[in-house]
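In: test case, fold it:
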Amino acid sequence: MTFSHPELGEFRAGSDPDTTVEREWTWCDKPIRLVLSKDGGSFEEAAVHALELKAKERLWNAEFTDRIHAELFDTWNDVWRQDDPEMGKAEWLGRMTMESLDVTAEGFFTAYYRDGDLFWGHWIEVFGKTDEGAKHASMMG
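Out: From the prediction side, this is the model:
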């Protein structure tokens, strides 16, 4: 399945070809993967929410990274840091790289980050909704 959007461009089938499409995209001047999910709606609805995020991407990016820092920094410092030097917020967050942004027709999003080996190769995800903000950040296996 493919999907074409006048502003977002051409999408190819995603990991679940019946419900997701994806394409390379730019977020804060860096390449990421954008995934749209029907999730009980349509790709068009998911695209509207992706464009909402993109319109204020710098603010959203700050919200994502603030949520990561608020919820995971102490865990890193207390459990994972071991012999690594102490780091401030900017340096710590600077090690992470956003890899993809998944957006659903209902406006839910998940931003996935590489951890820069802070958590020994685990993924970091930030979950939320376009009308409610970033709600939770967690480390994934």
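In: only C-alpha atoms for contact and neighbour calcs from this point on.
Out: Will do.
In: leaving out sequence neighbours, find the closest residue to residue 2.
Out: Computed as CA to CA, 6 or more residues apart in numbering, the closest residue to residue 2 that is not its neighbour in sequence is residue 12, at 4.7 Å.
In: what about that neighbour, which SS state?
Out: Secondary structure assignment for residue 12 (DSSP: H, G, I helix; E, B strand; the rest coil): strand.
In: check residue 120 too.
Out: The assignment at residue 120 comes out as coil when based on three-state DSSP.
In: how near is it to residue 2?
Out: Here the criterion is CA to CA, to the nearest Å. By it, residue 120 lies 36 Å from residue 2.
In: residue 62 now?
Out: Taking CA to CA, one finds residue 62 at 32 Å from residue 2.
In: and what of residue 47?
Out: 14 Å.
In: which ones are touching the residue sitting nearest the centre point of the chain?
Out: Centroid check for the chain by CA atoms, centre = their mean gives residue 111 as the closest residue, at 1.2 Å. Going by CA atoms under 8 Å, 6 or more residues apart in numbering, residue 111 touches 64, 98, 99, 100, 101, 102, 125, 126, 127.
In: mind putting those into CSV with neighbour count and secondary structure?
Out: Below are the contacts of residue 111 laid out as CSV (neighbours: other CA atoms under 10 Å; DSSP: H, G, I helix; E, B strand; the rest coil):
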residue, neighbour count, secondary structure
64, 24, helix
98, 22, strand
99, 17, strand
100, 23, strand
101, 23, strand
102, 21, strand
125, 22, strand
126, 21, strand
127, 19, strand
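In: could you also give me the structure for this next sequence, so I can compare it with the first?
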Amino acid sequence: MSISREKSKFENRFTEEVIEITAVTGASGIGAGRGGGAKLWNASIPLIAWKNVLSTETKIEELRLEWQVNDEEWEQSKDILKKNTVVRLLVRRAENSMMLVKVLETAYKDDELEMILQESLKPVFYTDEVLGKFELDKSVKTFEKKVLWAGEEGNLYFDWDEDESGMKAALETAYALFENQEEWNMKIRRYAAKELTELANDWLQDNEEAEIDKITNDMFMELMKLDCISVYSDGDFNLFFFDGEMFWGHSIIVSGNINGDLTSAEIAG
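Out: Next comes the predicted model:
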């Protein structure tokens, strides 16, 4: 698809009318993505509240402020807006998003929006009677806390959900992992070693400074160190491990389900 068609397809999602608004940016800051074959980046930042300057009504709702940029423009636009800030903008509307037309002010004074911003900066906690108190990382909407699992310290994560039953279901996944943590730990490490030791030895051959000639399954399991655990409402989980430099600092990720299935072991990062 040509750049002009990409732009046209993007802009057609929004109304033609340009309006001036003041808004509060969210906690995650600016990000960008580009689909396969696309020439332009879709950049965006979340907004958590906004109002039309011609109206007295403030809308507290989450939506995305979006714009399109090429490679050079993306480098220039990474810092045009900051997270957790009151700003003044020209935009075009869509149902659940806005298209950025122009940044008018990056630090705007508005008492009402400033109160909303300050309220949004307060920490949010979730207390579980079994696992204790979690704090919300608002940039990714994930609850987290330090835990000790199978003798190693790491972080435990589950996603924020408007429906609390979804969070409780994710914690049920954590309960299963913690109840039989030593058994799960050995099962997960053996699986990772079975799937990845051969690959680790391939990487070893390219390491001219290596002090060993071969990585065994037992060595692989010993070199894995827990980083974090993510649990989900459907019983799925991901365990992330530091790689002991077997993959030059990449993470080892093992995925499975509390029904006993381990589905993948891979490296990332």
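In: after superposition, what is the TM-score?
Out: The TM-score (TM-score structural alignment, normalised by the length of structure 1) is 0.89; 138 aligned residues with a CA RMSD of 1.7 Å.
In: counterpart of the residue nearest to residue 2 of structure 1 over in structure 2?
Out: The alignment partner of residue 12 of structure 1 in structure 2, by TM-score structural alignment, is residue 135.
In: just residue 71 of structure 1 next, same as before
Out: That one, residue 71 of structure 1, aligns with residue 195 by TM-score structural alignment.
In: name the helix or strand for its match, please.
Out: helix 181-205 (DSSP states H and E).
In: what's the mean deviation for the helix or strand following that helix versus structure 1?
Out: Downstream of helix 181-205 of structure 2, the first helix or strand assigned by DSSP H and E is helix 217-223. Its aligned residues in structure 1 lie a mean 1.8 Å from helix 217-223 of structure 2 after superposition (mean CA distance after the TM-score superposition for structure 1).
In: flag every buried residue along helix 217-223 of structure 2.
Out: Burial within helix 217-223 of structure 2, assessed by neighbour count using 16 or more other CA atoms under 10 Å, is assigned to 217, 220, 221, 223.
In: ok, and the closest non-adjacent residue to residue 54 of structure 1?
Out: Nearest one to residue 54 of structure 1, counting by CA to CA, 6+ apart, is residue 27 at 7.4 Å.
In: and if you look at residue 156 of structure 2?
Out: Nearest one to residue 156 of structure 2, counting by CA to CA, 6+ apart, is residue 229 at 4.8 Å.
In: and for stretch 75-89 of structure 2, what span of structure 1 is it aligned with?
Out: Going by TM-score structural alignment: stretch 75-89 of structure 2 matches no residues.
In: between the two ends of that stretch, how far is it?
Out: 20 Å.
In: check stretch 114-125 of structure 1 too.
Out: End-to-end distance of stretch 114-125 of structure 1: 9 Å, with CA to CA as the criterion.
In: again with stretch 130-140 of structure 2
Out: End-to-end distance for stretch 130-140 of structure 2, by CA to CA: 24 Å.
In: number of residues surrounding residue 35 of structure 1?
Out: Residue 35 of structure 1 has 27 neighbours, counted by other CA atoms under 10 Å.
In: try the one 10 residues further on
Out: In terms of burial, residue 45 of structure 1 registers 18 neighbours under the definition other CA under 10 Å.
In: counterpart of it in structure 2?
Out: Match for residue 45 of structure 1 (TM-score structural alignment): residue 169.
In: SS state for that match?
Out: helix.
In: show me the contacts for the closest residue to it other than its chain neighbours.
Out: In space, and not counting its chain neighbours, residue 169 of structure 2 is closest to residue 233: 4.5 Å by CA to CA, 6+ apart. Going by CA under 8 Å, 6+ apart, residue 233 of structure 2 touches 166, 167, 168, 169, 170, 171, 172, 173.
In: part of a strand, is the last one?
Out: No - the secondary structure assignment for residue 173 of structure 2 gives helix rather than a strand, going by three-state DSSP.
In: need the contact list for it.
Out: Contacts for residue 173 of structure 2 (CA under 8 Å, 6+ apart) come out as 231, 232, 233, 234, 235, 236, 237, 258.
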